[in-house]
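> Predicted model, plus sequence, below.
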Amino acid sequence: MSKQVADVDTLFLHEAGDDYAVVVRRDDERLLRGRLELKSTDAGPRPGRFRVKDGDDEVPRRPEQFVEMARRARRIRLSEQTSRGGRQELEAMLDGYQLKAKQVRTCRICAGKGRYSPLTSETAIEADDEHICPDCAKRELEREANYRGLRSGARDRLEELLVEVGDLERVRNLLSGQLDPELTKFDEISATTDDIDLVPTAELDVHPDLTASLEQFDELLPVQSLAVENGLLSSRDQLIVSATATGKTLVGELAGIDRALKGEGKMLFLVPLVALANQKHEDFTDDYGDLLDVSIRVGASRIRDSGNRFDPGADVIVGTYEGIDHALRTGKDLAEVGTVVIDEVHNLGEDDRGHRLDGLVSRLKHYCETNGCDTQWVYLSATVGNAGQLSEQLDAQLIEFEERPVPIERHVTFADGSEKVDIENKLVRRAYDAKSSKGYRGQTIVFTNSRRRCHEISRRLEYSSAPYHAGLDYGQRKRVERQFGDQ
């Protein structure tokens, strides 16, 4: 008898048609794979024919060799998938040699291919009406991923989910447009609250007209209070880093509008996009138009729907980075600049826009120094990778406020084409069906990578929607903004 036969750890038997698959293992490695046919004798079922796999061939072996292996095996296992009749036949055969076998839960796919893969509650992956091993489940998922052309990052995430939930069909359904928030959830940015002493608006040392416009607020918001307490109204340059909708814009207004009303120079409020410039221009005109002259400078020299031309002498100028940069390059006299507010200053770190914004800041500083302006610089951003480093680069005091009143969940989906729109519809419906404590229904903003895709998604959504992008004219964008705000 060979040493391989003498050192058998596990002898595994699995019903395969009219005969039985045989797998011999030692030290977690397969030593032998074969097929066993039983024959009926007066003493009961006994080994009839025994064939061992050798590549694509089957080599006949003496039936007695199977009996020797069975006697030498430390354990004999029968697959759970073997029928009751087959199991009884095998047990009767083994009993004839005073051998006992134990039924085990195994992977059917592996068993059919001559592999022994016992399953436990921790390793079993549910697939249709059965359970298979993780390796077979991953191979099934890999085939689906190949068919759909998924990249390595998506494949890795799907495999993580497969191991995590142990359900192949549930994970595979993600590829066909089914919405499963428990699986698509990638992580959650927790809500955070900081204990900040809020500054009463009545105590602000600002121009009386600005105080009057702030009467609707009893106190400043936390990030605004931090900025004021750290010298905002004393002309100190500041970098304000705080999440969206925490009140950063008013920080710039407090500094710039106050100085403009006191005759200490105009405010430049710079944003990256025309749509944002139009929005801020309208807001500032509504809020301060009866106190100060407000103008706008974008790529074109006037607001499209009103015809108001750019006035470099205005008290408040709202502009895009490119618009103000063009004004400087063409020699426009901006007179005394008291405050420069640069929104979304994190664009300094972007490859396509960073160098342009950096050049604009340099030209603006040169203009202010050359013209003897005592300019205060306020930089605003919702996200900065290294806020401390940026504040040093800008020579501005860092005011960082990380409070987030509600947590944010981030989800990753894997569908494409029409299935993406199906998921988007489900997400829109999920948001719409939720109501706030004030009775407002949830709203949704869908971001995509092209104007064409923007219109396509809007047409296919089941709820009222509208495309919104820089290719729309000012009037169209304002209609969409108002409709969204009036929901």
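All right, it came through fine. Numbers count the residues shown, from 1 in each chain.
> C-alpha only now, for contacts and for neighbours.
Noted.
> I'd like the next helix or strand past the helix or strand encompassing residue 156.
Using DSSP states H and E, residue 156 sits in helix 152-165. Moving toward the C-terminus from helix 152-165, the next helix or strand (DSSP H and E) is helix 168-173.
> got the buried residues for whichever helix or strand comes after that next one?
Using DSSP H and E, the helix or strand that follows helix 168-173 in sequence is helix 181-184. Buried residues in helix 181-184, defined by neighbour count with 16 or more other C-alpha atoms under 10 Å: 183-184.
> was I right about residue 353 contacting residue 345?
No - with contact defined as C-alpha atoms under 8 Å, residue 353 does not count as touching residue 345 (10.5 Å).
> if I look at residue 428, how far off is residue 457?
Using C-alpha to C-alpha, to the nearest Å, residue 428 is found at 12 Å from residue 457.
> can you map out the helices along the stretch 151-300 of the chain?
152-165, 168-173, 181-184, 208-213, 222-229, 248-261, 274-288 (DSSP state H, counting those that start in this stretch).
> before we move on, the earlier item: which one of residue 353 and residue 345 is surrounded by more residues?
residue 345 (25 against 14; other C-alpha atoms under 10 Å).
> My guess is the more buried one contacts residue 377. True?
No - using C-alpha under 8 Å, residue 345 makes no contact with residue 377, being 11.6 Å away.
> Mind listing the shared neighbours of the two?
Counting by C-alpha atoms under 8 Å, 6 or more residues apart in numbering, residue 345 and residue 377 have no common neighbour.
> Does anything pack onto the helix or strand harbouring residue 109? Which helices or strands?
Element membership for residue 109 (DSSP H and E) is helix 108-112. Helix 108-112 sits against strand 10-16, strand 130-132, with contacts defined as 3 or more C-alpha pairs under 8 Å, 6 or more residues apart in numbering; DSSP states H and E.
> who does whichever helix or strand comes after that helix touch, helix- and strand-wise?
Moving toward the C-terminus from helix 108-112, the next helix or strand (DSSP H and E) is strand 125-127. With contacts taken as 3+ C-alpha pairs under 8 Å, 6+ apart, strand 125-127 sits against strand 130-132, helix 134-148, helix 168-173.
> Apply 7 Å and report the result again.
Judged by 3 or more C-alpha pairs under 7 Å, 6 or more residues apart in numbering; DSSP states H and E, strand 125-127 is in contact with strand 130-132, helix 168-173.
> this is the comparison structure:
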Amino acid sequence: MSQQASAVDTLFLHERSDDFTVVVNRNGERLFQAILELKVTDAGPRPARFRVQKDSEEDLRRPEEFVDIARRASRIRISEQTTREGRDRLQSMLGGYQLQGKVVRTCRRCANAGRYSPLTSDTAIETDSEHVCLDCAKRELEGELNYRSLQSGARERLEELLVETGDLDRIVNLLQGRLDPDLTKFDEISATVEAVDPVPTESLDLHPDLSALVTEQFEQLLPVQSLAVRNGVLSGRDQLVVSATATGKTLIGELAGIDRVLSGDGKMLFLVPLVALANQKHEQFTETYGDLVDVTIRVGASRVRDTGATFHPDADVIVGTYEGIDHALRTGKDLGNIGTVVIDEVHTLGETDRGHRLDGLISRLKHRCERAETDTQWVYLSATVGNPKQLAGSLEATLIEFEERPVPIERHVTFAEAHEKSRIENKLVKRAFDTKSSKGYRGQTIIFTNSRRRCHSISRSLEYPSAPYHAGLDYKRRKTVERKFGDQELAAVVTTAALAAGVDFPASQVLFDSLAMGIEWLSVQEFSQMLGRAGRPDFHDEGTVYLLVEPDGVYHNSMEMTEDETAFKLLKGEMESVYTGYDESSAIEETLANIVVGGPNAKRLNDRMIGDVPTKHALGKLIEYDFIDGTNPTNLGRVVCRHFLDPKQAFVMLNGIRSGDDPDDIVADIELLESDG
């Protein structure tokens, strides 16, 4: 004991019921713990019994050993939680040996457990009307996190907030879906403005009719538009324009294409990934340029449902979906003299399911333009590209990159079980709609979720006027929603991926009811594209984004990560590079389409695509499937190509039919093929 006592730097005393806990520390670590009982003597309180605790046993020592330890301690501390009477007894006992103890603020939970944890204003964590040390607060928080099965990203964030706020109760409330803005705020993406001298619209070398229209609407171009013009977009130079949402990218393609149309240099194709976006662009182009040019739309094989807007291949401007124009190519439709091709949302090239089709479309369309000997200009637009220089090189285009964000965006994270999300969304929608910006506009919300059914469910649960918006609605209903939102008659729209691709709703707030689209987690690129819809410079002072995260939540058993893991991956993630990957099915599909369109030139079409296509293997499979004969497609191959069928699935289906298999067995074989893929 004397050896241990000689090294003591702190002796800590804490009242229990009728006795005191004694903690002996050396170099900041507990050397041992004991129990001290006092007795009343004529000289005052004195040690009566001194029991050293070791594991579950107690070692009774002479009371004098406690006095020896106290005399050798560098400092003696008494817990603030010890009663006044208890403190007086200890001080009187110590005074009898000419010793003095200092009363200090400590963690009660540590003291009860035999640990000395002094507290300061910087280290104390408030909980249940008392203060505890950070370690105890973390242990309690850990229990809450374990109960909700929160994963590492969320744990790190919440521990950071615990240290930052010093209030455990606020953090626990956050886990219960409370909207404490100081805690939910993850970060702020600042508004940034690059120094770009604007180009006056009157100086633009445009066709007189287009020049009159543009100068009437704008005195000068926005920065990214000015950069594009200075780098030759009006002189026919191919460009990849990468800039945030609402910075004016679309007008770049419009100016180049409409000018070439009016100057007799060929028609313009404006291509987008989704029907909803094509419908909106068609309406905008008709309204803006309808007096100057003929505008038509191509989203499928023939016509747009419910609009009566028949496709006219001879029109000056064709607004189309990727699939609509690709269908025209695959079926040999004459698109006429193409002077300009504008491909919006070109980062779709990196998507697993659709990237290969856009890659193939670009190659086939370039082949079509070369065969027609047209000097076609290509303009590619995107808000989100992780490898812009590399992509521009692959597309043989000049890179125009502009990183301005017109308004700041606050990003928030809160935690909620699935059944609590609608309540929180309702509160956030109301709060936004009840607030006006300095420009006089009410705050409106886009809520992203992962299914059409959920769109309707959320919309019904909101108290303020709202509407679901997705590709399953007919054209008339979608247009009604767009008009009402634009007129500020709706507080919110609830949507799936349809709006993420760029439909232009002036929302101040974006809520993520889910971080999945269908049964797949969002990519960083998709997430950035969607949150970029919050805040428009002509309407709002700032944008607000909320992620409503379900702890341990998944939407399909194939998901390896949980929603809370995904949330912090997305918030901290870097933009993915845009690269088109090919598996066997996509390689076979695009090779077949290139044979249908290019015939003997199919290999050259494959070679010019961005992704690496295993052409020889794909050709072997197409021969095996009887989809090609040499360098020509068979009638069967043409049908598979025309209807965008997965060649492997089509082969399994046809093989089953030829063999007289039961239809249920054929379906089972196709499902098995999908699961193996």
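Cool, the structure landed. Model, not experiment: these values are computed from the prediction.
> Tell me which of the helices and strands packed on helix 108-112 of the first structure sits nearest to residue 1 of the first structure.
When those are compared for distance to residue 1 of the first structure using C-alpha to C-alpha, the nearest one is strand 10-16, at 16.2 Å.
> what about stretch 264-279 of the first structure, start to end distance?
25 Å.
> ugh, wrong one, stretch 268-278 of the first structure
14 Å.
> Residue 103 of the second structure against residue 79, yeah?
Yes - when contacts are counted by C-alpha atoms under 7 Å, residue 103 of the second structure is listed as touching residue 79 (5.8 Å).
> quick one, which of those two is more surrounded?
residue 79 (23 against 17).
> State the distance from that one to residue 635 of the second structure.
With C-alpha to C-alpha as the criterion, residue 79 of the second structure and residue 635 of the second structure are 90 Å apart.
> Return the distance of the helix holding residue 156 of the first structure from the chain's centre.
14 Å (C-alpha atoms, centre = their mean, to the nearest Å).
> how far out from the middle of the chain is stretch 100-113 of the second structure?
That offset, for stretch 100-113 of the second structure, works out to 46 Å (C-alpha atoms, centre = their mean).
> what comes into contact with that stretch?
14, 76-81, 91, 94, 116-119, 131-133 (C-alpha atoms under 7 Å, 6 or more residues apart in numbering).
> Which residue ranges of the stretch 551-677 of the second structure form helices?
563-572, 584-598, 602-607, 615-624, 635-642, 647-658, 663-676.
> What residues in the first structure pair up with the shortest one?
Aligned by TM-score structural alignment, helix 602-607 of the second structure falls on no residue of the first structure.
> what packs against that helix?
By 3+ C-alpha pairs under 7 Å, 6+ apart, helix 602-607 of the second structure packs against helix 584-598.
> Helix or strand: which one has the closest residue to residue 35 of the first structure other than its chain neighbours?
Leaving aside its sequence neighbours, residue 35 of the first structure sits nearest to residue 21 (C-alpha to C-alpha, 6 or more residues apart in numbering; 4.7 Å). Assessed by DSSP H and E, residue 21 of the first structure sits inside strand 19-26.
> mean shift between the helix or strand just after that strand and the second structure?
Next along the chain after strand 19-26 of the first structure, taking DSSP H and E as the criterion, comes strand 29-41. Here the mean offset of strand 29-41 of the first structure against the second structure after fitting is 1.3 Å, by mean C-alpha distance after the TM-score superposition for the first structure.
> if we can go back for a sec, residue range for the helix holding residue 109 of the first structure in the second structure?
Per TM-score structural alignment, the counterpart of helix 108-112 of the first structure in the second structure is residues 108-112.
> Quick one: average offset of the matching stretch versus the first structure, please.
Mean for stretch 108-112 of the second structure is 0.8 Å (mean C-alpha distance after the TM-score superposition for the first structure).
> Identify the residue nearest residue 420 of the first structure in space, chain neighbours excluded?
Here the residue nearest residue 420 of the first structure, using C-alpha to C-alpha, 6+ apart, is residue 177, at 6.5 Å.
> number of nearby residues for residue 483 of the first structure?
With neighbours defined by other C-alpha under 10 Å, the count for residue 483 of the first structure comes to 12.
> Just want the angle from the helix or strand containing it to helix 274-288.
In this structure, residue 483 of the first structure sits in helix 474-485 according to DSSP H and E. Angle, helix 474-485 of the first structure to helix 274-288, by axes from the mean of the first three to the mean of the last three C-alpha atoms, to 10 degrees: 70 degrees.
> Check the gap between the residue nearest the centre of the second structure and residue 572 of the second structure for me.
Nearest to the mean C-alpha position of the second structure, counting by C-alpha atoms, centre = their mean, stands residue 527 at 2.8 Å. Residue 527 of the second structure is 11 Å from residue 572 of the second structure, where distance means C-alpha to C-alpha.
> same check, this time on residue 44 of the second structure
Residue 44 of the second structure is 64 Å from residue 572 of the second structure, where distance means C-alpha to C-alpha.
> Then residue 409 of the second structure?
For residue 409 of the second structure relative to residue 572 of the second structure (C-alpha to C-alpha), the value is 15 Å.
> More neighbours: which of those two?
residue 409 (24 against 11).
> Quick check: that one touching residue 543?
Yes - at 4.4 Å, residue 409 of the second structure counts as touching residue 543 under the criterion of C-alpha under 7 Å.
> coming back round to it: if I read this right, the residue nearest to residue 35 of the first structure contacts residue 34, doesn't it?
Yes - using C-alpha under 7 Å, residue 21 of the first structure makes contact with residue 34 at a distance of 6.0 Å.
> hmm, back to that, and the residue nearest to the centre of the second structure? What does it align with in the first structure?
Using TM-score structural alignment, residue 527 of the second structure lines up with nothing in the first structure.
> what secondary structure does residue 527 of the second structure sit in?
In three-state terms, and counting by DSSP: H, G, I helix; E, B strand; the rest coil, residue 527 of the second structure is helix.
> Could you report the distance from it to residue 543 of the second structure?
15 Å.
> try residue 60 of the second structure
Using C-alpha to C-alpha, residue 60 of the second structure is found at 68 Å from residue 543 of the second structure.
> Which of these two has more residues huddled nearby?
Using other C-alpha under 10 Å, the more surrounded residue of residue 60 of the second structure and residue 543 is residue 543, with 25 against 13.
> so that one makes contact with residue 405?
No - applying C-alpha under 7 Å, one finds residue 543 of the second structure not in contact with residue 405, separated by 10.7 Å.
> what is in contact with these two at once?
What both residue 543 of the second structure and residue 405 touch, as defined by C-alpha under 7 Å, 6+ apart, is an empty set.
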